[in-house]
Structures are given as C-alpha cells and as structure tokens.
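Asks: The following comprises the amino acid sequence and a computationally predicted model.
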Amino acid sequence: MALQNGYSIDSSPLDESGDTTPLLKKEVVDVDDSVPPQCCSARCNLAIMMFFGFSVVYGLRVNLSVAMVAMVNGTKSQPSLNSSGGHECPVSSHGNGSQTPDQPDGIPLYLWDSLTQGLLLGAFFFGYLVTQIPGGYLAGHFGGSIFLGGGVLGTAALSLLTPLAAQLGPYWLFGLRALEGFGEGVTFPAMMAMWARWAPPLERSRLMTLSGSGANFGAFVALPLTGFICHSLGWPAVFYMFGGAGCIWAVFWFILVSDQPGTHPRISTREKDYIINSIGKGNAFLSALPYLGGWAFSVISGVVADSLLEKELLSVTAVRKIFTITGLLLPAAFLVAVGYSGCSGVLAVTFLTLSSTAGGTSAAGVFINQIDIAPRYAGVLLGITNTFGTIPGVVAPIITGYLTKDQSLAGWRSVFCLSAGISAVGAFIFTLFGSGEVQKWALVEVDQEQAETKRDRFIPT
C-alpha cells in the first residue's frame, strides 16, 4: 500500500538500528500519492468555519461592554471631581457631563449604578465556567460539531432576547447573560475535540490558531461596529443583528461540517486517507485594535511553529515553551508600561496593543498543548484549563473596581502590574513543568511500553 508524502505519529518503538524513532516521522512517498493541498480542502474549510463561528460568539461576548454605555443613563452616579483621590488627568473638553450617547427616539435607558453594571458584565463568566469541563468530555465522546454549533446557536438565540431581559430588569439580564456563557463555554473544548480528529500533526498549529483566532478578530470587529449600530439604530439593534448573524452561521455549520473525516460527505478520498493515516486510527477519538494584533500574531505563530517542527529544528516541548514564554512575558512587560504611561492616551493604547499583539504568540504554545500531551482527552483538558482561565473573568471586575475606586493613576497602575505578575508567574510555571510529550495516562495500555522509547526523540529542550 502506498504511503503518504508527509509525517505520521510513529507506532513502532524502534527503528532498524535500535534507536528510538521520532514522533513525527518522514515516510517513503509515491509520486502520485502526495500530501493533498490545504487550499480549498475540507480541513481548511473547517478552520474557516470555526474562524467565523468564534468571531460571532466573541462579538456576542463583548458587545454588551460597549452597548452598556448606550443602555445606561450616564447622569446617574457620576464620580465627584472633589472626591478623595480625584481625577489626576484632565477631563476631555468634548465631554458634557453625561456619557450616554444619543439614541433614537423610543429607545429605553436604565438607571443602573456601577455595581449593577459590573455584575451584568461579569454574569457571562458565571455560566462560562460551568460548561468547560463537561463540554470537553461530552464533545470527546459524542463529537464536537454538535456542541460547537449548538453552543454558538444557543448563545446567538439568547442574545436576541437581551432587549426584553433588560426591560424586565437587571436580574433577568444577569440570568440571560449567564445562560449565554453557559452555551459558549462548550465551544473551545468542542473545537479541540474536533481537531484531535481532523488536524494532521504538522498542521495542528496553523489550523488551530486560524480557527481560534476568530475570537480576536470577532472582538476587533464587534467593538467599533457595536458603537456604530448603537448610535445609528439604537442599542437593541446590536443584539438583534449579532444574534441573527450567529443563527445564520449555525445553519451553514450544521449543513457543511462533520465530526470526522470519515463521515464528511464532500471530502476527497485522498484527503481523508491522508488525515486518518497521519493522525493514526488509534488517536481519531481522540477595545478593538489590540485584538487585531493578537489575531495576526496568533496566525503567524502557528505557521512558524509548524515550520520548526517540520524541519526538526526543535522538539515539540521546546516549541511550546518558546511560544508560551514569548506570549506571556512580553505582554507582561507592556502591561507594566501601560501602568506607567501616565495621562497619555496614545502611550496607553500603544502599549496595550503591543501587549495583546505579543500575547497572540502563545496560541502556538500553551493554548494547543493539550492536544500534544493527550490527544484522546484534548477536549476535556481544554475544558479544565479554560475553566481556570475563566476565573479572572469573574474576579477581575471586582478586584479592578476595588483597586481603582478612587480613579487614581496609582490604582490603575496596580491593576496592570498585578496582571503582569500573574502572566509572568504562568510563564515560569510552564517553563518548569510544561511538556510536549504524549503522557502515559493518555495512552491505552498496549501503548505504554512504546511510550517509554519515545522520550528522547528530538533535540533536548
């Protein structure tokens, strides 16, 4: 039988010379049996569909932060200039004492204080926390397409009810946002479960970063677009338009996408065989500008990471650590710079943009590390890690509100320095304990002995 032109996860413990074999092994090729191109392939189309799906759900996630300004009567509970700490930076001459933008006639405004607004903005993450782990587990067992598509569809459909929930009261809106988080919480674990079946080893980084980068791109588009819609049509139109876009995307998703190559009705035999053979049948179960920079760098980092692995210049562990350190320490440094940028809005936006841009490189590091160490359980692992990663979304508004209660520069400096410190600690821990090796507990019993022979297959890290 002709072998594929590319790489596969080697299943034999020793080569003819008795040396250990690499994880990614170049195989003998036939001229007529080369690796199918990525352009217009089923796996590439899947990545693009995921890209737009995450663009939609992240738009649904962040649009309330902008729409809230239009929903709330800005004359309620404004901070006093004579309060302790005061405003250290001059107020813009364009301000008129009310931060509520003009709304078309008949659009309701609500008298929600700062505490209520903070709770409403954080409500999403209460639901998001709950479904990370079960979402990954269920997606691994029953297929990721139903959970990813259902998560986006559910979030979008609930978003359509936002104006009604706001009219009924903040408790209703809090519950609705929590349910939206509940639905969106399964999407990233489901994505990981699907790529465990779809992504050839040497294309994992670029396929997963392309699909996941839709989150940054969606936020980049949604933030200014939300402001424009609020001003032109009124804030309720934001939730109708974004929710409608999510529902339309879900229709195409369920028509065009399959859980695995073997069940895809339009995939070529050549591509299907390539994906299955390269993954192995045993593993088949298995504010806007900063977001733009993060999206671009996450895509670039995926291509570079795959190139380093393809050329066998570094081990999987080394690649993951390099991109993780870069994606955590550089943003930390820029966050500290934001804290010391004083009253300069230009410097603050510049450093925030650089921080988010540099952070995009971690997409080829710790973000996809779950599929390196345990392909069979990648969805569950992402659910666990994303659960812990979501905790800051719940506590950050509370801590930030406490540290910046006097609206002083020192308070905001503490916020950014604390964020930088957390990022640096994460980089340090991953550097010490991170690995790109398939773990023993992630292998079936018959694979345990083979795993022992694969520990030194690349350049030492």
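Replies: Noted; the coordinates are in hand.
Asks: For the rest of this, base every contact and every neighbour count on C-alpha atoms.
Replies: Noted.
Asks: Can you name the residues that contact Leu330?
Replies: Leu330 makes contacts with 355, 358-359, as judged by CA atoms under 8 Å, 6 or more residues apart in numbering.
Asks: this is the other structure I want to compare:
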Amino acid sequence: MSSRVEVKETVGHISNDRNFSMDQVQTSRKGCFAVRYLVAFILQLCNFSVYSQIMSLSIAMPAMVNTSAQTNRTNASEEEPLTVLNVSWNETQEEIKAMAPAYDWSPQIQGIILGSVNYGSFFTPLLSGYLSGIYGAKYVVGVGLCISSVLTLFIPLATDTGVVLLIVIRIVQGIAQVNVTTSQYSIWIKWAPPLERNKLITIAMSGTSLGCFILFLLGGVLCQTIGWPYVFYIFGTTGCVCSLLWLSLVSEKPTNHPFISTTEKAYIECSLAQEDAIPHWSVPIKDMIKSTALWTILISHFCESWHNHIILSYLPTYINSVLQVDLQYSGFLSSLPFVLGYICVILEGQLADLLHSRKLLKLITIRKLFTAVGVLSSAIFILSLNWVRSSQVTTLAFLILSCVLNTWLYVGVMINMMDIAPRYAAFVKGLALIFEQIAGAISPTVSGYLRNQDSESSWSNIFFLSIAIRLVGLIIYLIFGKAEVQDWAREQSFTQF
C-alpha cells in the first residue's frame, strides 16, 4: 500500500511544479535514449531468451528422433525436389546420428513432449500475475528466467536418462517461463505512458519473434555441425546472462531507477497520473467472473494460442518432412517468418500509437481491426497450403506470409487486457495465460495424434481445425470486445480476493 501513496504524492508534487514545462514533456517523449526504452529492450532480450528456450526442443526434435523422416511423403514424392537443399539428405541424417544420441519416439510421443512445457503451468499464471502486481515484477521475472535457463542446460542429460525425466524438466521449466511472460505486464503500468504503451509493449514482445528467428536460424546449423545438445547449452547460457542484465539494470518503477533523468521521471508520472492503474492487494474476482469483456479476451487467447503453438512446435518438422528439406536449411527457412515478424511487430506498435494519439480511430476499433487483419489474412495462406504443395517455393512463401501477418494480433487482442484493467494487468494476463497454456498443452498433443492416425491428410486436418478455432475466437471478439476500463477495474470497486 505504501507504493500507492508514494506515487500519488510524487504525482501531486510534479503537478504543482511549474518548472516542468510542455517543452520538457515533448523532449522526454522524443528522447532516443530514454530509460523506459532501455527497459523495453532488456525485456525484449528476456522474451528472446524465454522463447528461444521454448522452441529449442522443436528445432532439435528432428535430430533427436531416429524416425525424423517419418512424415507425410505422399504429396512430397510427387513434388520436384529443391536440388540445392536436398543434395545430402541421407548423408546428413547419418552424420547427425553419429554426433549425438537419437531416440525412437513416435509422432504421438513427440507431441506429448512438445506440449509438456504447458502441462504444469495452468494455474501458475494466476499466482504469478497476482504476486507481481503486489510485490513487483523485477524479481519474479528475473528469477523465473534464471530457473528456466538453468533447466535448459540440463535437458540433454535429462533426455539421455529417459522420456519421463525430460517431461518433468519441461513441466518445471514451463512453470518458470510463465513467471516471465505474465509478470512483465505489471512493469508497464508504472513505466509506459498511455500514448506510448503500444510502442513499448511491442518492442518488448518482439523479443518472442527475435528468439524464434535466432533459434531457427542457428539451431539447424548447430544440430548438423556439433550436435543437438549444444542448442540447449548455448541458449540456456544466454538466458542466464539476460536474467543478470534484467536484475542489474531494471528497477520496479521510475522513481527507483538510478540513471533516469528528472525530466523523464516527471513525464512518465504525469502521463500516468490520470490513469487509475496502481496495483492493489484486492482483486474483484466476483466482478471478473461476470465480465463479458474479460471472458472475450480469455476465449480469444485460447483460440489464437491453439494455432500459435502448432506453428511454434511443428514448423521445423513440417518443413523438414513435407518439403524434404534437411535440418540446416529447414532451420534457416523456419527462421524467416520470425525475422520479418520481429520487424512488423515494432512497426505495428508505432502505427497503433499513431492512430490512437491522433484520434484517427477509437482504441477498440484499432484492437478489432488489427485482430481481424491478423486472423483472416494468415488463415487464407494457411488454408491454401493444401493446394500449393506442388511448388515448394510457393509453400514456403505462404508459410512466411501467414506467420508475418499473424503478428497483427500483438497490437490487437493480445494486449487488450491493458485497456480494460490496467490496475490488474498482470493478474488478467495470468488468467489469459492459463487459457494459452491449456491450448498449448492440447494442440501439439492433438496434432501428434492426427499425424499418427492419418499420414496422408494429417497436416490438412491439423490446419483446418486450427483455422476453425481461430475464426470462432475472432467472431466472439468482434461482437463482445471492449477497450475501455471496466467498472470492476476502477479504484472504488473491488471485492476481497
């Protein structure tokens, strides 16, 4: 409660300080080296580390499995092979097996292993978001990233011991990763001015695309040259370094940061003064349960995460098996959607802030428009994959475009909780992440089952089911989505948790 009083006293002091002019405000807004952007870029590195660790098993899986070529070959056999990419397919497989151990895992077991990172984290986001809203996100994020990184280093040893231990390690790792992805949102209610919120959040969130890009770019090369265990060693070590950077260079709020200027500190606090977003010990659970706006966000997160987890888990496998591209090049090709997505996410945040600050569109219109563009445009390219398999180049282009266009959702429904409940942003993100984790646990498992049952049409079935679920989520969001602060999220209305 003391932090709440401190903020109000500080804001009152600033509002009475006539030396803080509008020129200083504009200077602070345009500052290229503002500390709030340093926070965003360090958080980008944290997200980079988390997602590179999440995806490490996906890129290493084809090298870890003896039957990496057991996939849909029916249509692939009719295709004209990429002569450059497939020159040494069989030789590559033998070289990989000689460098690191390989295991006899069926597609169904692979799906369970890939989805296990989400099995134990269904309720962790709730506790993580609640605690970070009260005690602060700095240590929750830092410790979570450190634990995840250390466990990543132990994955090769766990894999050699047995599937059960690997799944247990992945479950605990998923719980630690949830602390990072959930708690970071409480940082922005103290650091992000409302008219810069889209920009700062998307800079931080773009680390997810950056992590996938670097992992896919280097992972296949590492698997093919020095062995798949080094994927986990390198990205586990990188995560440890990023957790130290976060704990050393980021403070919970601007008033505590040793390097922030008085002008920037005043600008941030003045910008946030009108927004009732101070975290509270109480959470209005009863009102949340009745909130249509909140349920709309939760359902939408489930629907979108179903598709996202399939892409994250199976994109390298799809390229490796359906297109018959070897591991080195499949990793490179899998990375292309994410490097373009990394750029697009940042640009989309800039566009959203421009439309909002100049009042060209209402905030809810921006959210729904960006969400609809992301879902519908990416769905068109995903659905078209079934009819363009005769051309590997076209297939790759469609995969890349679908992933890039999907990034529009990051400025749509994916950050909508900041609009309806800034005070409880981390807690609501925790709720949304529970739905994401449920989708992340189910979708790879279901996809593995479909691949195991029907090799000829498995990928079509997987994609059709994914798109159908996403369209249901989009329709619900377009009808019921809101972007104004809800009554239950205001200071005067709360019920004890």
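Replies: Perfect, I can see it now. Please read all numbers here as calculations on a predicted model, not as lab measurements.
Asks: if we can go back for a sec, among the contacts of Leu330 of the first structure, which are in helices?
Replies: Among these, the members falling in helices (DSSP state H) are 355, 358-359.
Asks: Let's have the residues you listed in CSV, adding distance to Trp235 of the first structure.
Replies: Formatted as CSV, these follow (distance: CA to CA, whole Å):
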residue, distance to Trp235 of the first structure
Ser355, 30
Ala358, 33
Gly359, 31
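Asks: Type out the ChimeraX command that picks the buried ones from these.
Replies: Selecting the buried subset of these in ChimeraX, with 16 or more other CA atoms under 10 Å as the burial test, is done by:
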select :355,358,359
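Asks: Check whether Gln44 of the second structure sits in a helix, strand or coil.
Replies: Using DSSP: H, G, I helix; E, B strand; the rest coil as the criterion, the local structure at Gln44 of the second structure reads helix.
Asks: all strands for the first structure, in order.
Replies: Secondary structure of the first structure by DSSP state E: the strands cover 7-9, 24-26.
Asks: Throw those into CSV and include distance to Phe182 of the first structure and mean neighbour count, thanks.
Replies: As requested, the strands of the first structure are exported to CSV (distance: least, CA to CA, whole Å; neighbours: other CA atoms under 10 Å):
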stretch, distance to Phe182 of the first structure, mean neighbour count
strand 7-9, 36, 21
strand 24-26, 38, 17
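Asks: quick one: which of the ones you listed is nearest Gln132 of the first structure?
Replies: Among the strands of the first structure, strand 7-9 comes nearest to Gln132 of the first structure, with 28.3 Å by CA to CA.
Asks: Give the equivalent position in the second structure for Gly135 of the first structure.
Replies: Matched across to the second structure, Gly135 of the first structure falls on Ser128, judged by TM-score structural alignment.
Asks: try Asn73 of the first structure
Replies: Residue correspondence, TM-score structural alignment: Asn73 of the first structure in this structure matches Asn66 in the second structure.
Asks: Next up, the contacts around its match.
Replies: Contact analysis of Asn66 of the second structure by CA under 8 Å, 6+ apart lists 97, 102-105.
Asks: Just the buried ones out of those, please.
Replies: By neighbour count, with 16+ other CA under 10 Å, these hold 97, 102-103, 105 as buried.
Asks: contacting residues for Asn283 of the first structure?
Replies: Under the criterion of CA under 8 Å, 6+ apart, the neighbours of Asn283 of the first structure are 196-197, 375-376.
Asks: which of these show up in the second structure as well?
Replies: Shared contacts between this structure and the second structure among those (both residues aligned by TM-score structural alignment, their matches' CA atoms under 8 Å) comprise 196, 375-376.
Asks: can you put the strands of the first structure in a markdown table and add distance to Lys311 of the first structure?
Replies: What follows is these, written out as a markdown table (distance: least, CA to CA, whole Å):
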| stretch | distance to Lys311 of the first structure |
| --- | --- |
| strand 7-9 | 11 |
| strand 24-26 | 10 |
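Asks: Out of the ones you listed, flag the one nearest Ala190 of the first structure.
Replies: Nearest to Ala190 of the first structure, of all the strands of the first structure, is strand 7-9, at 22.7 Å by CA to CA.
Asks: which residues in the stretch 101-250 of the second structure form helices?
Replies: When assigned using DSSP state H, counting those that start in this stretch, the helices of the stretch 101-250 of the second structure occupy the ranges 107-115, 124-135, 138-161, 163-183, 185-191, 197-225, 229-249.
Asks: Stretch 191-205 of the second structure maps to which residues in the first structure?
Replies: On the basis of TM-score structural alignment, stretch 191-205 of the second structure is assigned to residues 198-212 in the first structure.
Asks: What lies in contact with that stretch?
Replies: Stretch 198-212 of the first structure is contacted by residues 7-9, 24, 43-44, 47-52, 54, 195, 260-261, 275, 278-279, 298-299, 301-303, 305-306, 309-310, 363-364, 368 when judged by CA under 8 Å, 6+ apart.
Asks: do that again at 6 Å, thanks
Replies: Outside stretch 198-212 of the first structure, the residues that touch it by CA atoms under 6 Å, 6 or more residues apart in numbering are 47, 50-51, 275, 278-279, 298-299, 302-303, 306, 364.
Asks: Repeat that for stretch 331-343 of the second structure.
Replies: Where contact means CA under 6 Å, 6+ apart, the residues beyond stretch 331-343 of the second structure that reach it are 206, 209-210, 213, 216-217, 220, 316, 400, 403-404.
Asks: nearest to Ser121 of the second structure, of these?
Replies: Proximity to Ser121 of the second structure was ranked across those by CA to CA; first place goes to Ser209, at 21.8 Å.
Asks: Closest one of the ones in helices among the contacts of Leu330 of the first structure to Phe188 of the first structure?
Replies: When these are compared for distance to Phe188 of the first structure (CA to CA), Gly359 comes out closest, at 18.1 Å.
Asks: Map the closest one across to the second structure for me.
Replies: Per TM-score structural alignment, the equivalent position to Gly359 of the first structure in the second structure is Asn406.
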